[in-house]
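Q: quick one: sequence and predicted model below, then my questions.
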Amino acid sequence: MTIEHHDLHHEFPEFKDSIHRLKVDNHHFARLFDEYHLATSEVERLEGLGVPVDDLSIEDMKKKRLKLKDELYAMLREHRVS
């Protein structure tokens, strides 16, 4: 099974500089970034290993990751406009 990577640099390559700048300058962004990458790593690990996880659990993890991604994207867009 091929695992699709969902790290922010793959998801939003156009925001490479903003991602770096916000990680350094914005504590809230850095915390959300870390949470997002932990969630992404866990989902990818479970999917890659074929670890038996019930559908509801994996869906909850993916929903959490998506919520974090939406928050991060909003911050990136705002930063780019500023």
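A: Thanks, I have the structure now. Numbering: from 1, shown residues only.

Q: please make it C-alpha for all contacts and neighbour counts, starting now.
A: Will do.

Q: middle-most residue in the chain, spatially?
A: residue 36 (3.7 Å; Cα atoms, centre = their mean).

Q: and the helix or strand hosting that one, what other elements does it pack with?
A: Using DSSP states H and E, residue 36 falls within helix 27-49. Applying 3 or more Cα pairs under 8 Å, 6 or more residues apart in numbering; DSSP states H and E, one finds that helix 27-49 contacts helix 16-25, helix 55-81.

Q: here comes the other one, which I'd like you to weigh against the first:
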Amino acid sequence: MKTKECNKKVKRMFPEHQELIHKLRHDDPHFAKIFESHQELDKEIAQLELNPVNLINDDIDSLKRKKLKMKDEIYKILSQNAQAG
């Protein structure tokens, strides 16, 4: 997946928290790591889904669940920081 496409996905993920995401990616190493891992996993899933043979692959479902857990953690951190800020 191209970086530009990935950036568009990120902007659509939590549009109300774009400034906070930018700040936390710069200031919070834990958040930055989770955020980057989420993006990398998204790219990996997209690549796997390009091959029709992989569409019935249980590994993709597992990766999607892992990505969703990361997204939940990202949202939790964003919510905590939004309330504190």
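A: Okay, I see it. None of these values were measured; they are calculated from a predicted model.

Q: what's the TM-score here?
A: TM-score of the superposed chains, computed with TM-score structural alignment, normalised by the length of structure 1, equals 0.83; 77 aligned residues with a Cα RMSD of 1.7 Å.

Q: please say which position in structure 2 the residue nearest to the centre of structure 1 maps to.
A: Applying TM-score structural alignment, one finds that residue 36 of structure 1 aligns to residue 38 in structure 2.

Q: rewinding a little: right, so of the helices and strands packed on helix 27-49 of structure 1, which gets closest to residue 31 of structure 1?
A: Counting by Cα to Cα, residue 31 of structure 1 lies closest to helix 16-25 out of the helices and strands packed on helix 27-49 of structure 1; the figure is 8.4 Å.

Q: how big's the offset between that closest one and structure 2?
A: Overlaying structure 2 shows helix 16-25 of structure 1 at a mean distance of 0.4 Å from the equivalent residues (mean Cα distance after the TM-score superposition for structure 1).

Q: that concludes my questions; thank you for your assistance.
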